[in-house]
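Chemist: Attaching a predicted model along with its sequence, questions to come.
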Amino acid sequence: MDSIRKGTRFWIGGKKWAYEAAASHGSALMYSEDLNEYQEVKLGDLVDQNLEGTEYAIPPLENKATIEDWSLAEFRYSTLKDHIEAGDRKISELAAGLELSEPRAYALIKIFKNSSGPADFIKDKPGVKLGKRLIGSRVEAIINLAIEQKWKGPGTNIASVVKYVDELCHKAGLKTPAAGTVANRISCISKSKLAMLKDGHKVANDRYQARPKKNQSSRPLAKAEMDHCLVDCIIVDEKTRMPLCRPWATVIIDLHTRVVNGYYLSIDAPSGFSVAQAITHATFPKDDWLAHLDLEDISYPYYGKLERLAMDNAKEFKSKALKIAAIKNAIRLLYRPPGRPWWGGAYRAVVRNACGRIYTFSSWYHVE
């Protein structure tokens, strides 16, 4: 087989690797600039092109090359190979054979020494490459700074960024880029990062962060969510009609049926007592409770011992009494990871309507 020169490139595992030296036991020492690491590969795997991932490295231009491009590449490769094998031919003869200038012939010889085949001689298209940036690095840095400083708040627009770029470039003694250039740099930034700069992390996460897992339950009572919410109503004094406060609701929602299994209303802030009352209300039948409210004509057959109960990391949800009671009654407590409010998605989707109906369904001072 042909000898392998140092720097010859190969595809290994979908990555570009370069031959460095011979290793022990018929292996080659390969180096990847992308990964900045070495590995040993069997020589047979480099030569046999029938094995997956062992072909010679092919430039990205191959995908867009025409038949004429391939013909020209094959011609240049074979001409250069003949010139190298001859050994004593002049560069002028090579340049004449390639129909190129002598400096260009020297450049192709350099490419040939590290090439792996005709694919390395695919002719690139003239002109500015797609994605190439022509303005200086200092101006690029000013544009990045202007985006970070001015792309904030609900009134953010491209004009404010362009104006700030002009101010900074004037102070730095640099030529101001066109407004279209600044707009192009903004469009190259991901929408999630722009939303984070403009509206903050929470809005950006809610709008763009992936939610790969599903919050599901296979049957009733298998999983429920519990949380607190201020009810959208105001309690007023019976005599003066002056506003007093908004009541708190602790609500337990079954994930499978989206039914409110239990709740507790109070003018006091959430506590371990309100949590215990809500769980008790969700667990036991509600016939006596409805009779106490003179609502015997209403049927509410939703109750039972919960298997899993999900909640956030509030202090009242991590009390020692709640944990002991859960262990005694075989209820598994599931705590939401910090900083991920969407884990309580079912509760947030239902709780506002539920709280409004709860308050019209009964008065806060009747709940026991």
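Modeler: All right, it came through fine.
Chemist: C-alpha from now on. contacts and neighbour counts both.
Modeler: Noted.
Chemist: Packing partners of the strand or helix carrying Ala310?
Modeler: Per DSSP states H and E: Ala310 is located in strand 308-311. Counting contacts by 3 or more CA pairs under 8 Å, 6 or more residues apart in numbering; DSSP states H and E, strand 308-311 packs against strand 224-230, strand 332-335.
Chemist: hold the first one in mind and look at this next one:
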Amino acid sequence: MTNSTISSDALSNAIEGGPVFDRMLVYSEEDWAHMSRAAGLFRAIKKLEPGSRVRSLATHEAAFLLNLNRSTIYRLLKKFEGEVVHLFPRQPGPSRGIKCLSSAREALVQTVLKSDYLTKQKITVAELERRIEKACERQGLKKVSRTAIQDRINRLDQHMVALRRGELLKAEDLTLRPGSYDVRAPMERWQIDHTPVDILIISAIDGEVIGRPYLTLIIDVATRMIAGYYISWDRPSARSVAAALLCAVGLKGPLLERLGLQGDWPICGLPIALHSDNAVEFAKSVPYRRGCENYDIRRELREIGKPRDGAHIERLIGTMMARCHFLPGTTFSNIRQREKYDSAAKATLTIDDLEKWLVEQILDYHERRHAGLGCSPRQAWEAMCRDQEIAPRWPKDFQQFYLSFLPSHRATIQRQGVQLLTLEYCGPVLQELRRHMNEKVELRYDPHDLSKVFVQDLKGLWVPVASRYPDCPRITLWEVQAEQRRRRLLELGPARGWMIITEIVRRRAARADASRLTKSERLARERASAATAVEGLAGQGVNNLTTWTRLMEGGK
């Protein structure tokens, strides 16, 4: 046997007691090989009869080979249990778990930890150290070091710490999730969510910057196909949900034709389930709940504080926003990424330009290989639809489907009709309902067009009811609310009906003639001149099913 280069200190400092892995250090392959040889010597010695001359000679030879005295060899043999790790040297300092503070100081630290640190106030370790120092001064105790405080925090269950401090995302990261969100059939589950787009948009009229629009996206979980979208200046609302669902359920041919794009976007029809977060437009919206129930769509709300349940739509939004960062005028994800980039000066896209770019990205996304699928979303869609013989479910009327999800308002039928935001509406359907003792009605309205509202007739169909005022233009909800606020601030007194409409028309004309507008005025102008693409989708039929027919016949 040749002499080993294992240092005598490394072997003689083998730890006495305590968990093996607490004393593990990072060793090179060479050091591990030396320790493994030493362990082999000890295994051979322990097999010999205790007290025999042969064992004594073997011990003497081991001491010579390992450059240790015989007393150290006997001590190591007594501790050695057959594993190499028993020869690991002890790390400097006290063993893990040993508390060096006095009982009074230890009790004080634990008390302040529980009362101050493990709360949703989320104080920092520096602030915790300051509070413990003051508590020690009051009790005449020696100061506790930052290292000792941090050590006691590290010993705690970090998942419990995150929950007590309200750090739900951190708690999620500390929780293993061996399962998966398993959806194997197209249309079985869609996910929907909103986001502000990371880009500044300019006005198509004067080229001035307006702001960031909002995007609603819907994804089919099984195939990762993007079912639909909606871009607007409005914050997420029931109207955003209705427009995105209309896009998702309907055929995409008219949309691609309107944007002047070539491509195939086959996903359409009603889903089995619609998964969302707990935003107001999902969790508390009566039209959304009733619309889903009416069209046999199971409504699923993810558990609060568990964003992983919406991972597919969140990842899709992240992918689209990452692509958006290559556009002129992008705001990036945060200030650190943006640095000195002047988003307003670089902005060149209108909202129509952004919509066309988005649809181009969607068509490209469908054709690219998805790591989770092993193929592109479109290939997954076509294969699953063909193999599982998936047939689409359609609403009988797309206009009725769209109206079912619009914002609602409860109104009473009076002699002048019904009222919404001081605007009055009247029509034959209201007369018919009043004659059948239906005094309370539920209105549906489009915030982009308050020139009419919709009421369900006796057959359950949504019927338009026009404004009482002749030649009422297409006015928006925000214009009406802005005029009401203006009158309150100027103490002009309440205004009803035609007075509000007349003032809105006058202010529109003033904005058209003005050489310089504020950002809010430009936003109001954009909303007033917004395209009516949603109405075009709502008027489509379902007679063009060539894509589905081709899939059912086994085509590609």
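Modeler: Structure received. Computed from a prediction, not measured in an experiment: that's the story for all the values here.
Chemist: thinking again about what came up before, in the second structure, what stretch matches the strand holding Ala310 of the first structure?
Modeler: Under TM-score structural alignment, strand 308-311 of the first structure corresponds to residues 273-276 of the second structure.
Chemist: Can you list the neighbours in contact with the matching stretch?
Modeler: If you take CA atoms under 8 Å, 6 or more residues apart in numbering as the criterion, stretch 273-276 of the second structure is touched by 187-193, 282, 297-302, 310.
Chemist: The lengthiest helix in the first structure packs against which elements?
Modeler: Using DSSP state H, we find that the single longest helix of the first structure is helix 67-86. On a contact count with 3+ CA pairs under 8 Å, 6+ apart, helix 67-86 of the first structure meets helix 91-98, helix 102-113.
Chemist: how does it look with 7 Å?
Modeler: Packed against helix 67-86 of the first structure, as judged by 3 or more CA pairs under 7 Å, 6 or more residues apart in numbering; DSSP states H and E, are no other helices or strands.
Chemist: Any buried residues in stretch 32-39 of the second structure, and which?
Modeler: Neighbour-count burial for stretch 32-39 of the second structure flags Trp32, His34, Met35, Ser36, Ala38, Ala39 (criterion: 16 or more other CA atoms under 10 Å).
Chemist: Repeat that for stretch 151-167 of the first structure.
Modeler: Trp151, Lys152, Val161, Val162, Tyr164, Val165, Asp166.
Chemist: Ile109 of the first structure: which of the residues you listed is nearest?
Modeler: The closest of these to Ile109 of the first structure turns out to be Val165 (CA to CA; 45.6 Å).
Chemist: Arg507 of the second structure: what secondary structure?
Modeler: Counting by DSSP: H, G, I helix; E, B strand; the rest coil, the backbone at Arg507 of the second structure sits in helix.
Chemist: which residues in the first structure form helices?
Modeler: 43-47, 67-86, 91-98, 102-113, 137-150, 158-172, 179-188, 191-199, 201-208, 272-283, 287-292, 320-328, 345-361.
Chemist: To Ala21 of the first structure, which of the ones you listed lies closest?
Modeler: Per CA to CA, nearest to Ala21 of the first structure of the helices of the first structure: helix 43-47, 11.2 Å.
Chemist: now that closest one, how far from the centre of its chain.
Modeler: Between the centre of helix 43-47 of the first structure and the centre of its host chain there is 38 Å, according to CA atoms, centre = their mean, to the nearest Å.
Chemist: In the second structure, what range does it match?
Modeler: Taking TM-score structural alignment, helix 43-47 of the first structure hits no residues over in the second structure.
Chemist: And Pro307 of the second structure? What does it align with in the first structure?
Modeler: In the first structure, Pro307 of the second structure lands on Pro341 (TM-score structural alignment).
Chemist: What range does the longest helix of the first structure cover in the second structure?
Modeler: Aligned by TM-score structural alignment, helix 67-86 of the first structure falls on no residue of the second structure.
Chemist: same question, stretch 104-119 of the first structure
Modeler: Using TM-score structural alignment, stretch 104-119 of the first structure pairs with nothing in the second structure.
Chemist: ok so, going back, just the angle for the longest helix of the first structure relative to helix 91-98, thanks.
Modeler: For helix 67-86 of the first structure against helix 91-98, the angle between stretch directions is 150 degrees (axes from the mean of the first three to the mean of the last three CA atoms, to 10 degrees).
Chemist: returning to what we had before: ok, average deviation of the strand holding Ala310 of the first structure from the second structure?
Modeler: Superposing on the second structure and averaging over aligned pairs (mean CA distance after the TM-score superposition for the first structure), strand 308-311 of the first structure comes out at 0.8 Å.
Chemist: quick check, distance from that strand to the centre of its chain.
Modeler: Taking mean C-alpha positions (CA atoms, centre = their mean), strand 308-311 of the first structure and its chain are 27 Å apart.
Chemist: and if you look at stretch 95-108 of the second structure?
Modeler: 42 Å.
Chemist: The equivalent of Leu168 of the second structure over in the first structure: what's its closest spatial neighbour, skipping adjacent residues?
Modeler: Here Leu168 of the second structure is matched to Lys202 in the first structure, going by TM-score structural alignment. Of all residues not flanking Lys202 of the first structure in the chain, Met196 sits nearest, at 7.8 Å (CA to CA, 6 or more residues apart in numbering).
Chemist: wait, the one you found sits on Ala204?
Modeler: Yes: using CA atoms under 7 Å, Met196 of the first structure is in contact with Ala204, at 5.0 Å.
Chemist: picking that back up, how about the helices of the first structure, which one is nearest Pro301 of the first structure?
Modeler: helix 287-292 (8.3 Å).
Chemist: what's the average distance of the closest one to the second structure?
Modeler: Looks like 1.1 Å for helix 287-292 of the first structure (mean CA distance after the TM-score superposition for the first structure).
Chemist: What span of the second structure is that helix aligned with?
Modeler: Taken onto the second structure by TM-score structural alignment, helix 287-292 of the first structure occupies residues 253-258 there.
Chemist: Go through the matching stretch and flag the buried ones.
Modeler: Gly253, Leu255, Leu256.
Chemist: nearest to Arg410 of the second structure, of those?
Modeler: For these, the nearest to Arg410 of the second structure is Leu255 (33.3 Å; CA to CA).
Chemist: residue contacts, that closest one?
Modeler: Counting by CA atoms under 7 Å, 6 or more residues apart in numbering, Leu255 of the second structure touches no other residue.
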